[in-house]
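> Got a sequence here, can you build the structure:
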Amino acid sequence: MSEADERARLIGRRVLWEGSVGSFGLDTVVLPGGQEAELAILKHSGAAAVVPFLDRDHVVLLRQFRHAAGGTIWEVPAGKLDAGEDPAACAARELAEETGYRAGRLERTGAIFTTPGFTDERIHLFAAFDLTPGATAHEHHEVISSQVVPLARALSMIDSGEISDGKTIAALFLAWRRLAAA
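Modelled structure (predicted):
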C-alpha cells in the first residue's frame, strides 16, 4: 500500500469551536480501508520548542503554570506558530520572550506530533547555542520563571518524573543526542 493509500479522504468538516489555540470539529472521512467514519480533530497551526544551552553542560528550563496540567511544570521555551511563521523564527521568538536569551545559533533537532489521536499539532524542536542575555517579554497570561539546570540533572528529572511534559522530554533527548554525536 502506498503512502497516499494510507491517508483518509476528507468528505466534510463541521467546526464546533474556534479559538486562540485552533479549531475543534468533526471530520467525516473515508478511511484507508474504505469505511466511512466521523473523527474529532483539533486543528492547530503548529508550534516550536527550543532547548537553550548556556554551555555544553547547562540548559535553561522554565517553571510554568499550566492550568490544564493542574499546576506548575518544568518545560523548555515553546509557543504556537503565528500564521505563515517559520518554525525556527518561532523558536527564536519564544526563547527571547520566555527567557530573555537570544540565540547566536539555532539547530533543528526534530519534530513531533503531540497527540495524533485527535490533533494535527506538530511541534518543531530546536537547540539554541551561543546565547546572549536580554529582557523577557512574557504574555499577560504567562506565569513563568527560568532556571539554569545541569543537562545531566535535566535528564535525570525525566527519569524521576519531575519533568513530565512530552515536548520537553523529546526536545531534551534529541538535543542531548545531537551533542553526544558531535
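> make it CA atoms for all contacts and neighbour counts henceforth
OK.
> hang on, Asp130 in a helix?
No - going by DSSP: H, G, I helix; E, B strand; the rest coil, the assignment for Asp130 is strand, not a helix.
> To compare against the first, here's the next sequence to fold:
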Amino acid sequence: MSRRLPIIHKVTDEQSGPFQRQHLDLEFSNGERRRFERLVSHGHGAVVVVPMLDEDTVLLVREYAAGVHRYELGLVKGRIDAGETPVQAANRELKEEAGYGARRLDVLRAMTLAPTYMSHQSWLVVARDLYPERLPGDEPEELDVVPWKLAELDQLMLREDFSEGRSLAALFIARQWLGGRE
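Just a heads-up that it's a prediction; the model follows:
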C-alpha cells in the first residue's frame, strides 16, 4: 500500500554538534497533526568497507568506541569528504585504518542508521584485490587489524565487542553478494 507523505507545515532548525536538529510540524493523510524531530547530517555521508583479504577472509579493525567506552571490533568506516565518491572514500579509509588499498571496489548499497529520525546514510563498499599501503589517518592510535573468516560469522555476531549494527549488516550483505558471484 502506498501512502501519501505527510504535509510539512513548518520546519524549525537548531544546531546540535555535527548534526542539525529539525522539528517538523506534520499533518498526516488522516488529518492527525504531530511534531517530529529528526537529525540532519552535515556532510556527504559515510562508507562502511568490507575489505576482503582473500575469498574467505575479511579484515576487521579494533578501535576505541567512546559511546560504549571499550575497544570494539568492526569494519573500516568513515566519512565521505567533500568532492569524494563513496569508492574514493572507501579506499582512503581502508588505507588509513587498515593499511591496505584495494584495486577492486564495489558499492553495494546505501544503509541508514535510524531512518525514522536521522538522515545519515552509509555506503556499503566491498574492497577486493588488496595491497599494502598506509595513509596517515585521524585516529589517535594505530588500529589493530584482525582477519576473520566469513564462514565464522556466527561466532563473530555474538561477541560482546562486535556490536555495531552497520558492521553486522554489512558483513551479512557482503557475504551473500560474494557468494552469488562466480
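> Can you find which helix in the first structure contains the most residues?
Ranked by residue count and defined by DSSP state H, the top helix of the first structure is helix 166-181.
> distance from that helix to the second structure after superposition?
On superposition with the second structure, the mean distance recorded for helix 166-181 of the first structure (mean Cα distance after the TM-score superposition for the first structure) is 0.8 Å.
> which residues touch that helix?
Contact partners of helix 166-181 of the first structure, identified using Cα atoms under 8 Å, 6 or more residues apart in numbering, comprise 49-51, 56, 74-76, 109-110, 112, 114, 123, 125-127, 154-155, 158, 163.
> what's the answer for stretch 147-162 of the second structure, then?
Outside stretch 147-162 of the second structure, the residues within contact range by Cα under 8 Å, 6+ apart are 53, 56-60, 70-74, 163, 168, 175.
> In strands only, show me these.
Counted as lying in strands by DSSP state E, out of the contacts of stretch 147-162 of the second structure, are Thr57, Val58, Leu59, Leu60, Arg70, Tyr71, Glu72, Leu73, Gly74.
> Leaving out sequence neighbours, find the closest residue to whatever residue of the first structure lines up with the second one.
When you say that, I think you mean Val58 of the second structure. Correspondence of Val58 of the second structure to the first structure, assessed by TM-score structural alignment: Val59. Using Cα to Cα, 6 or more residues apart in numbering and skipping the chain neighbours, the partner closest in space to Val59 of the first structure is Phe53 (4.5 Å).
> And for Asp5 of the first structure?
Setting aside the residues directly before and after it, Asp5 of the first structure is nearest to Pro32 in space (Cα to Cα, 6+ apart), at 6.0 Å.
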